[in-house]
Structures are given as C-alpha cells and as structure tokens.
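>>> predicted structure and sequence below. I'll ask about it afterward.
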Amino acid sequence: MSSSSTETFVLAGGCFWCLDAVYRRVRGVLDVRSVYTGGQTEHPDYESVCSGTTGHAEAVVVTFDPMIVPADVILDLFFTGHDPTTLNRQGYDVGTQYRSAMFPANEQQRTLFEQAINKAQPLFQDPIVTTIEEPQKLWEAEDFHQDFYGNQPFNGYCQVIINPKLAKVRKDYAVWLTH
C-alpha cells in the first residue's frame, strides 16, 4: 500500500493504553504506536515521563486508510475515548503527561483538528481544553506499552478504566469496529 493512501495523526488523550485499545479495534486503522511527544527531554522513558518533569505527553500515532475510515471518525473516536474537558488529567491519572493534545503534521491537519474540537464541543457541558501543539520528535514507548490492552486484558487498569471506554466506543461506533 502506498503512503499516499494513508494518513497519520498524533493524538494524546491521557494514558496511551486507552487510545491504543480503541484504535486497534477500528476498521481501516493500519498501525497504532504508543509514543512520548511534546516535551524537552531527549530519550524519555516511562518513569521519567510519569515524573511530570519531561514535558512529554503519552500519545498514540494512528495510521489509517481514509478510504476505509474517514479522518473525522478517527477524530470523533478521539473525543469519545477520553475526557477532553479535564486539564492535565484523565480520571486517576494526573499530570501534564496525561494532557489532551493534538499534534498536527501540517496546516491541513491543524485545520481538521480545530474543526474536530468545534464539532465535539456541543457534546460536553464543560469547555474542551484539548490543545493543538507544534509537532515534535516522537519517542517510541517501551514494548510493554504497545497493545497493552491486547496483551493484558485482565489487568486491573484494563478492567476498570479501559473496558468502560471500549463499551462506549462499541455503543456509538460499532459500524467502524472490527471486533
């Protein structure tokens, strides 16, 4: 498949395990990678990012085929898969590493992301605090974090935090899911 038939978004919405679990179940999503981005530290690792001192966010790189799943569905799923109204927090996860952020690769994506925020705002009582940040170097998260839910579905975090998010996605986006 040629690269011209794919699109890639870099999105941060709290713990990357949650968005990773959502996007891996979507038809037309070709790859999902958990990464650290948006910070100033070279070669960050999970421990340093969790300290809140690196400036990095936990994010996912989602590569998809827009002929199978439209970009607006990928972005709608982003706003369904986390709470974009809480600043630097997702549930029990607190800190800038859990911020809601979008990292556009170009001006077209920036416009698309701005439109997605405006489209999603009426769905929330509180203001959306998702930031659109300049793209920065992506640092791949450790192997342990890649497809965390798929590899550890009975982990307590998966059962308590991820399963309810997946249930919401299944309810609202079943037509786009593979399983």
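That came through, no problem.
>>> from now on I want contacts and neighbour counts done on CA atoms only, so please keep to that.
OK.
>>> neighbours around residue 131, how many?
For residue 131, the count of nearby residues is 17 (other C-alpha atoms under 10 Å).
>>> which residue packs closest to it, ignoring adjacent ones?
residue 101 (4.6 Å; C-alpha to C-alpha, 6 or more residues apart in numbering).
>>> the one you found touches residue 16, doesn't it?
No: with contact defined as C-alpha atoms under 8 Å, residue 101 does not reach residue 16; the gap is 11.9 Å.
>>> relative to residue 48, how far out is the residue nearest to residue 131?
Using C-alpha to C-alpha, to the nearest Å, residue 101 is found at 19 Å from residue 48.
>>> put this next to the first one:
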Amino acid sequence: MTDSLPMITLGGGCFWCTEAVFVRVRGVVDVQSGYSNGQVQRPSYEQVCTGTTGHNEVVRLTYDPAQVSLRQLLEIFFTIHDPTTLNRQGNDVGTQYRSAIYFSTPEQKLEAELLIAELEQAAVFHGPIVTEVLPLANYWPAEDYHQDYYEQHPNQGYCAFVVGPKVAKLRQTFAALLK
C-alpha cells in the first residue's frame, strides 16, 4: 500500500529528533532516517559526520494525504526546528544538520515555497528562513541502529534533553494530528 503513497524528505537537524516527532503523526505511515543530497554513494554515518560528503541527515516520510496533508506536515516541520540557523540546530553544527525540504514532485516544491513565503510575510521567526528547497537526490537509508532511535533509547542523554522536548512540543501544538 505504501508504494502508491506520496513521500517527502525533510532535514531538520538530527534525524533522531525529526523521526521521533513524525512517527507520532496521524497519516504518516512510514518514517525512515537517512542521508540525502550529498555526493558520496551509500554514505555511512561516520562519513556524513565528517561534513565532507555533502549529505544531510533527513527523514523520509511516507504519508496518506487522506489523513494528513503535506501542508500540515510542513507546519509541524517548521514548528519543531529552527529554520533560521544555517547548518546547525542547537548544539548540532555542520552541513549535515541544515534545514531542508527535498521534494519529489513540483506540487511539493510549490507547497513548500508557498508556506515559507507565508511564514516570512508573517515574520514568524526572528530571522530569515534558510531552509533549502531542492529536488531529492542521492538518498540512502541510515544504518539500522539509527532507525526508531528515540523509541529504543528514550532515557539516553541526548534523547531525554533534546528529542523529548520536541516530542512534547508536537503533543502540545498539534494534539489533533496525533495517532
């Protein structure tokens, strides 16, 4: 069934954070942590962490538009990370943590650009949005131990202090969209 559903790939800092949020959203049928838009084929986590491959830590979302719209997914995305910081989210610094929307269709690109323009017009953030909006390229799934990381390690330091608050923000801000 998921073969016919749309996918969008988002980079919002560490993929553990982004994955932990989107697995809780109604209509999101699959979330896969991975790497995209870099030059190396089949990169490893260690390679991506060097910052030399050009890859971004991302989540690839497969979603059912009858249950959740792309617009709603993008609104969640812009709420759970800071799209105004170039190549960083909090203490995570490097090009692999850049804010990005990697689209698969022209409609996804248009939706992303329209929402960014609305957020900029409304001056929602303290600075300009630096989220790149590009076609998805050279996607590769992250290693198995990165998948469902927060679910498996909720008390690990990073999970408790960085991921947990993002999940709490989702629950508070988007309760109507939770599974």
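Thanks, I have it. Just so we're clear, the structure is a prediction, and the values are computed from it rather than from any experiment.
>>> so who does the residue nearest to residue 131 of structure 1 touch?
11, 12, 13, 130, 131, 132, 133 (C-alpha atoms under 8 Å, 6 or more residues apart in numbering).
>>> assign the closest residue to residue 146 of structure 1 other than its chain neighbours to helix, strand or coil.
In this structure, residue 146 of structure 1 finds its nearest non-sequential neighbour in residue 34, 5.9 Å apart by C-alpha to C-alpha, 6+ apart. State at residue 34 of structure 1, reduced to three classes by DSSP: H, G, I helix; E, B strand; the rest coil: strand.
>>> again with residue 39 of structure 1
Relying on three-state DSSP, one would call residue 39 of structure 1 coil.
>>> one more: residue 46 of structure 2?
Here residue 46 of structure 2 is helix, with the state taken from three-state DSSP.
>>> number of nearby residues for it?
If you count neighbours by other C-alpha under 10 Å, residue 46 of structure 2 ends up with 8.
>>> and the gap between it and residue 55 of structure 2?
Using C-alpha to C-alpha, one obtains 12 Å as the distance from residue 46 of structure 2 to residue 55 of structure 2.
>>> mean distance between the lengthiest helix in structure 1 and structure 2 after superposition?
The longest helix of structure 1 (DSSP state H) is helix 107-120. Overlaying structure 2 shows helix 107-120 of structure 1 at a mean distance of 1.4 Å from the equivalent residues (mean C-alpha distance after the TM-score superposition for structure 1).
>>> quick one: that helix aligns where in structure 2?
Using TM-score structural alignment, helix 107-120 of structure 1 lines up with residues 106-119 of structure 2.
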